[in-house]
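>>> coordinates only, sequence not included:
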C-alpha cells in the first residue's frame, strides 16, 4: 500500500507540474485573428509578453510582396515592388469583357521599387472557378530597380460570368516558389 501511495503521489506531482505549465503557457500567450485587406489569414498570430507575432509568409503573400529567408543569419527580408499592369486589346486598354466572347490581348507591366534580383517572371489568368492559364513565363536576369515586361498576344475565351484574375509573378532565384506581386481583375458579364 505504501509503494502504491508513493506512485500515486509522484504521478499527481508530475501531472500538476505539467498541467500548471500548460495552463501558464496558454495564459501567457493569446491568439490573434489577422485580417489583411478584408481577408482573414488561415494561421492567426499570437501575443506573447505584450509582443504580437504574425505568420510572416502568409502576411507577405497577402500583401503581394517577396520574402527572402537567410537561414545562416536568421534574417527575413521583405520586398514590395510596385507593379502596374495594363491590359491591351490591340492598342485599346480594357478591363471589362462580354461573357462568352474570345479576346486577343496582351499584358504590359511596369515594375519599379525593386530591391532584389529577379530570376524569372510569369503572367497568368485565372477564371472565376480557379482554373489558371499561363499567359507567359520567362527566365530573366534582372538586378536593376525597375523594368518593363510585355507578354505576347494571347487569345482567351471569357466563357463564364465573374471575375478573372490576371496575376504577375516573380521568382528571386530559380529554386524559389513563384510569388504573386500584382493582380488585376477583369469582369465578365
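Perfect, I can see it now. The structure presented is a predicted model; accordingly, all values stated were derived computationally and were not measured.

>>> C-alpha from now on. contacts and neighbour counts both.
Will do.

>>> Just list the residues touching the nearest residue to residue 28 once chain neighbours are set aside, thanks.
Once flanking residues are discounted, residue 28 sits nearest to residue 48: 6.1 Å by Cα to Cα, 6 or more residues apart in numbering. Applying Cα atoms under 8 Å, 6 or more residues apart in numbering to residue 48 gives the contacts 28-30.

>>> How about residue 76?
Residues in contact with residue 76 (Cα under 8 Å, 6+ apart) are 67-70.

>>> Just give me the residue right at the centre of the protein.
Among the residues of the chain, the smallest C-alpha distance to the mean C-alpha position (Cα atoms, centre = their mean) belongs to residue 61, namely 2.0 Å.

>>> What separation is there between that one and residue 26?
Counting by Cα to Cα, to the nearest Å, the gap between residue 61 and residue 26 amounts to 28 Å.

>>> Equivalent analysis for residue 110, please.
For residue 110, the distance to residue 26 under the criterion Cα to Cα works out to 47 Å.

>>> one step back: mind putting the contacts of residue 48 in a markdown table, secondary structure, neighbour count and distance to residue 133 included?
Shown next, in a markdown table, are these (DSSP: H, G, I helix; E, B strand; the rest coil; neighbours: other Cα atoms under 10 Å; distance: Cα to Cα, whole Å):
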| residue | secondary structure | neighbour count | distance to residue 133 |
| --- | --- | --- | --- |
| 28 | helix | 12 | 47 |
| 29 | strand | 15 | 43 |
| 30 | strand | 14 | 41 |
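
>>> this is the comparison structure:
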C-alpha cells in the first residue's frame, strides 16, 4: 500500500548527515511554507507537481517519508488502520566472485573487469535484520548507461529475518564505467521493488 501523499517526517536541520535540506526563498513556497532543497548523498531530489516537497515549519525541515527512506535504501510501509508508518533498514551485504562453493565460501572475488570481457560469476547476498515479511527479492545488474543487463527474482512470501543467497550470472561488460548490482525487496505482491543495497563493478 502506498504511503499517503501528505505523510511526512519532521527532522531538525541539525540532525542531517548524509541527507541535508537548505531553505531559501528562491525554492518557492508550498501551502504557505518555504520550500527546502533536499540533497541525499550529494544528489538533489526532485518533486513533481502532485508530490509533497520538502518544506520548513518553525525552523525544522518536513520531508516526505517515502522519498527519504527509499533514497537511504530503507523499506517504508503505511498501516492505514493504525495510521502508522514503519521504516525498516535491513542489513544487506553483497559480494561478486567467480565462484561460491556449496558451503558459501567465496572464491576469487573481484570488483574490476576489462571492457569486453564476458564472465560467469556469482552474486552472493548476505541479509540480516529483515524485521518485516516480504513477498520477494530481486538481484539486478545495470550497465553504466542504466540498462538492465541481467536480473533474477526469488519469491519468498513470508518472514525471513536472515539468509544467505548466491546466484550465478553471465554478463558481457561491453561498456566502460560502473556496472551496478542492485538488491531490491518487494514487501507485498502489489507493491514496487525498493533497492536496499548496491554493489559496483568497474569496467575499464
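On my side now, so go ahead. Quantities reported herein were computed from a predicted structural model and do not represent experimental measurements.

>>> Can you calculate the TM-score here?
Once superposed, the chains reach a TM-score of 0.81 (TM-score structural alignment, normalised by the length of structure 1), with 164 aligned residues with a Cα RMSD of 1.7 Å.

>>> Can you select the buried ones among the contacts of residue 76 of structure 1 for me in ChimeraX?
A single ChimeraX command is used to select the members of the contacts of residue 76 of structure 1 judged buried by 16 or more other Cα atoms under 10 Å:
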select :67
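
>>> list the contacts for the aligned residue in structure 2 for the residue nearest to the centre of structure 1?
Pairing criterion TM-score structural alignment: the partner of residue 61 of structure 1 within structure 2 is identified as residue 70. Taking Cα under 8 Å, 6+ apart, we find residue 70 of structure 2 in contact with 76, 194-196.

>>> Turn these into a markdown table, columns for secondary structure.
Output for the contacts of residue 70 of structure 2, formatted as a markdown table (DSSP: H, G, I helix; E, B strand; the rest coil):
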| residue | secondary structure |
| --- | --- |
| 76 | strand |
| 194 | strand |
| 195 | strand |
| 196 | strand |
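
>>> And those, which is closest to residue 145 of structure 2?
Checking these against residue 145 of structure 2 by Cα to Cα gives residue 195 as the nearest, at 17.8 Å.

>>> can I assume the closest one is in contact with residue 180?
No: the pair residue 195 of structure 2 and residue 180 does not pass the contact test of Cα atoms under 8 Å, sitting 11.5 Å apart.

>>> The two: which is more packed in?
Regarding residue 195 of structure 2 and residue 180, a neighbour count based on other Cα atoms under 10 Å identifies residue 195 as having more, with 21 against 18.

>>> how close does that one get to residue 186 of structure 2?
With distances taken as Cα to Cα, residue 195 of structure 2 is found 9 Å from residue 186 of structure 2.

>>> again, but for residue 115 of structure 2
32 Å.

>>> now do residue 174 of structure 2
Using Cα to Cα, we find residue 174 of structure 2 at a distance of 30 Å from residue 186 of structure 2.

>>> go on, residue 10 of structure 2?
Look at residue 10 of structure 2 and residue 186 of structure 2: by Cα to Cα, they are 26 Å apart.

>>> quick one: which of the two has more around it?
For residue 10 of structure 2 versus residue 186, the count of surrounding residues by other Cα under 10 Å is larger for residue 186: 21 against 15.

>>> element containing the residue nearest to the centre of structure 1, please.
Using DSSP states H and E, residue 61 of structure 1 maps to helix 56-62.

>>> do the same with residue 24 of structure 1
In the assignment (DSSP H and E), residue 24 of structure 1 maps to helix 2-28.

>>> In structure 2, what residue corresponds to residue 135 of structure 1?
With TM-score structural alignment as the criterion, residue 135 of structure 1 pairs with residue 151.

>>> List the contacts of residue 46 of structure 2.
Counting by Cα under 8 Å, 6+ apart, residue 46 of structure 2 has contacts residue 38.

>>> That one maps to what in structure 1?
When the structures are aligned by TM-score structural alignment, the residue of structure 1 matched to residue 46 of structure 2 is residue 42.

>>> Please apply the same query to residue 189 of structure 2.
Taking TM-score structural alignment, residue 189 of structure 2 has residue 174 as its aligned residue in structure 1.

>>> For its match, list the residues it contacts.
Applying Cα under 8 Å, 6+ apart as the definition, the contact partners of residue 174 of structure 1 turn out to be 119-120.

>>> Determine the three-state secondary structure at it.
Under three-state DSSP, residue 174 of structure 1 falls in the coil class.

>>> measure the residue of structure 2 positioned farthest from its centre to residue 10 of structure 2 for me?
For structure 2, the C-alpha farthest from the mean C-alpha position belongs to residue 32; by Cα atoms, centre = their mean, that distance is 32.0 Å. For residue 32 of structure 2, the distance to residue 10 of structure 2 (Cα to Cα) stands at 17 Å.

>>> same question, residue 141 of structure 2
As defined by Cα to Cα, residue 141 of structure 2 lies at a distance of 35 Å from residue 10 of structure 2.

>>> Residue 195 of structure 2 too?
Between residue 195 of structure 2 and residue 10 of structure 2 the distance is 23 Å, computed by Cα to Cα.
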